[in-house]
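Novice: can't give you the sequence, but here's the structure:
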C-alpha cells in the first residue's frame, strides 16, 4: 500500500513538473515572438527618418505632415509596454500614409529611385510586421489558453503565471499604410 501512495505522489509531482515546464516554454515563446514584432517595429522606425528626409527635399513646405510622422515615430519608440506600442500604432500608420501619399502630389518624388526603394522596403517591413504580430498573438493565445485550462491553471496560479497581452491594432489601422511602387 505504501508503494501505491509513493507512486501516486511521484506521478503527481511528475505531472506538475511537466505542466510547469510547458507553461514556461509557452511564456518564453511569447517573449521571443514579441521580440520578432519589436525587431520589425524597429526596422520600420529606422526607415522613417530616411523617408522624411527624401520627402523634405521635394516637399519641404509640407512641414505638418513631416513633423507628425516624426512625433508619432518618437512616441511609439519610447513606449515600453506592448499595449502602449499598440495604442500608438494607428497614429503612426496614419502619419506614414500621409507621408507616402505626398508622392502623388510630387511626380519627381514619386519617380525618385531612392524614394521607390524606401517605399518597397517599407512595404516589406509592413508585411513582416503583420506576420510577426499574427505569430505573437498566436503565441499569446496558446499560452493564455493553457494557463487557464485545467490542470495547467493549478500550476499557473501556484507559480503566479501572468496572462499574456495581445498586440491589438485599432479598427482604422488594420491595413498597412499605402506605399507607392
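Specialist: That came in fine, so what should we check first? Given the structure is predicted, the values throughout are model-derived calculations rather than measurements.
Novice: only C-alpha atoms from now on, for both contacts and neighbour counts.
Specialist: OK.
Novice: what about the longest helix in the chain?
Specialist: helix 2-59 (DSSP state H).
Novice: helix or strand right after that one?
Specialist: The helix or strand immediately downstream of helix 2-59 is helix 63-78, counting by DSSP states H and E.
Novice: what packs against that next one?
Specialist: The helices and strands touching helix 63-78, judged by 3 or more CA pairs under 8 Å, 6 or more residues apart in numbering; DSSP states H and E, are helix 2-59, helix 82-105.
Novice: now the last one: buried residues?
Specialist: What that stands for is helix 82-105. 82, 85-103 (16 or more other CA atoms under 10 Å).
Novice: name the helices or strands packed onto it?
Specialist: Helix 82-105 packs on helix 2-59, helix 63-78, helix 107-111, going by 3+ CA pairs under 8 Å, 6+ apart.
Novice: just give me the residue right at the centre of this protein.
Specialist: In the chain, the centroid-proximal residue (CA atoms, centre = their mean) is residue 37; its distance is 3.7 Å.
Novice: excluding its backbone neighbours, what's nearest that residue?
Specialist: Setting aside the residues directly before and after it, residue 37 is nearest to residue 132 in space (CA to CA, 6 or more residues apart in numbering), at 5.1 Å.
Novice: second one coming, line it up with the first:
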C-alpha cells in the first residue's frame, strides 16, 4: 500500500502544481482576449460612425462636383467592402481604401471654392476629421491590447498554456504599405456647363 501511495502523491502533487500554473494563465488569456475583442469593437464602432457621415458628405460634394463620378464610385465600393469585412485584416484593407477615397474626395473640394465655403460641407469635413482621430486612437488601443496578448502567448510559461489551450496570436491593425504613399490626384480644370 505504501508503494502505491508515494507515486499517487507525486501524481497528485504534479497535478496541483500544473493547475496552479495553468489556471491563472488561462484566466489571464481570457481577460486579454476579451480586451482585444473590446478594442476591435471600438474600431468597428468608429468606422461605422465615419461610414454614417459619408453619404451626407458625398451628397454635398455631388451637388458641386457631379462630374467627379469615379471618386463617388470608389467611396461606395470602399464603404461596401468595409461593411462586409469579416476579420481585422479585411477591415484594415477596407479602411485603407476608404481613407484613400476620402482624401481624394476632400482634395477635389479644392477645385470648388463655393463648396469649401458651404457650411454643411465644412461641418461634415470637421466631423470626418474628428472621426479619423477617433479611429486612430481606437487602432492604437487595439494594437496595444494585441501586443499585450501576443507577448503573453509567446513568453514562458504562457506559450505552453496558449499552445495547449488554443490561444493563438492576434493580428495587428496595420496600414498597407501603399497607404503610406501620397495619393496622386488629377484635377479636371474644365467644369461642365449646365
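Specialist: Arrived safely, thanks for sending. All values reported here derive from a predicted model rather than from experimental measurement.
Novice: got a TM-score for the two of them?
Specialist: Once superposed, chain against chain, the TM-score is 0.89 (TM-score structural alignment, normalised by the length of structure 1); 177 aligned residues with a CA RMSD of 2.3 Å.
Novice: rewinding a little: please pull up the equivalent of the residue nearest to the centre of structure 1 in structure 2.
Specialist: In structure 2, the residue paired with residue 37 of structure 1 according to TM-score structural alignment is residue 43.
Novice: contact partners for its match?
Specialist: When contacts are counted by CA atoms under 8 Å, 6 or more residues apart in numbering, residue 43 of structure 2 touches 135, 138, 139, 142.
Novice: now, which of these lie within helices?
Specialist: 135, 138, 139, 142.
Novice: can you tell me which of those residues is closest to residue 8 of structure 2?
Specialist: Taking CA to CA as the measure, residue 142 is the one of those closest to residue 8 of structure 2, at 46.4 Å.
Novice: go ahead and confirm that closest one touches residue 170.
Specialist: No. With contacts defined as CA atoms under 8 Å, residue 142 of structure 2 does not count as touching residue 170, sitting 10.4 Å away.
Novice: the more surrounded of these two?
Specialist: Each of residue 142 of structure 2 and residue 170 has its neighbours counted (other CA atoms under 10 Å); residue 142 has more, 22 against 16.
Novice: how about that one, nearest residue that isn't a chain neighbour?
Specialist: residue 39 (4.7 Å).
Novice: look at that neighbour and say how many residues are nearby.
Specialist: Residue 39 of structure 2: 21 neighbours (other CA under 10 Å).
Novice: quick one: contacts for it?
Specialist: 138, 139, 141, 142, 145.
Novice: residue 78 of structure 2 corresponds to which position in structure 1?
Specialist: Per TM-score structural alignment, residue 78 of structure 2 is aligned with residue 72.
Novice: and if you look at residue 170 of structure 2?
Specialist: Here residue 170 of structure 2 is matched to residue 164 in structure 1, going by TM-score structural alignment.
Novice: re the thing from before, where's whichever residue in structure 2 pairs up with the residue nearest to residue 37 of structure 1 relative to residue 44 of structure 2, distance?
Specialist: Matched to structure 2 by TM-score structural alignment, residue 132 of structure 1 sits across from residue 138. Distance, residue 138 of structure 2 to residue 44 of structure 2, by CA to CA, to the nearest Å: 9 Å.
Novice: neighbour count: those two, which is higher?
Specialist: Comparing residue 138 of structure 2 with residue 44 by neighbour count (other CA under 10 Å), the higher total belongs to residue 138, at 22 against 19.
Novice: and the gap between the nearest residue to residue 51 of structure 2 once chain neighbours are set aside and residue 65 of structure 2?
Specialist: The spatially closest residue to residue 51 of structure 2, leaving aside those adjacent along the chain, is residue 79, at 6.8 Å (CA to CA, 6+ apart). For residue 79 of structure 2, the distance to residue 65 of structure 2 equals 20 Å [CA to CA].
Novice: likewise residue 136 of structure 2?
Specialist: Distance from residue 136 of structure 2 to residue 65 of structure 2, by CA to CA: 29 Å.
Novice: who's more crowded, the two?
Specialist: residue 65 (18 against 14).
Novice: one step back: ok, so of the contacts of residue 39 of structure 2, who is nearest residue 128 of structure 2?
Specialist: residue 138 (15.0 Å).
Novice: which ones are touching that closest one?
Specialist: 39, 40, 42, 43, 46.
Novice: residue contacts, the nearest residue to the last one once chain neighbours are set aside?
Specialist: Of all residues not flanking residue 46 of structure 2 in the chain, residue 135 sits nearest, at 5.6 Å (CA to CA, 6+ apart). Residue 135 of structure 2 makes contact with 43, 46, 47 under the criterion CA under 8 Å, 6+ apart.
Novice: next up, the contacts around the second one.
Specialist: For residue 46 of structure 2, the contacting residues are 131, 134, 135, 138, taking CA under 8 Å, 6+ apart as the criterion.
Novice: what's around the second one, how many residues?
Specialist: Neighbour count for residue 134 of structure 2, taken as other CA under 10 Å: 19.
Novice: the closest residue to it other than its chain neighbours and residue 65 of structure 2, how far apart?
Specialist: Using CA to CA, 6+ apart and skipping the chain neighbours, the partner closest in space to residue 134 of structure 2 is residue 46 (6.5 Å). Using CA to CA, residue 46 of structure 2 is found at 27 Å from residue 65 of structure 2.
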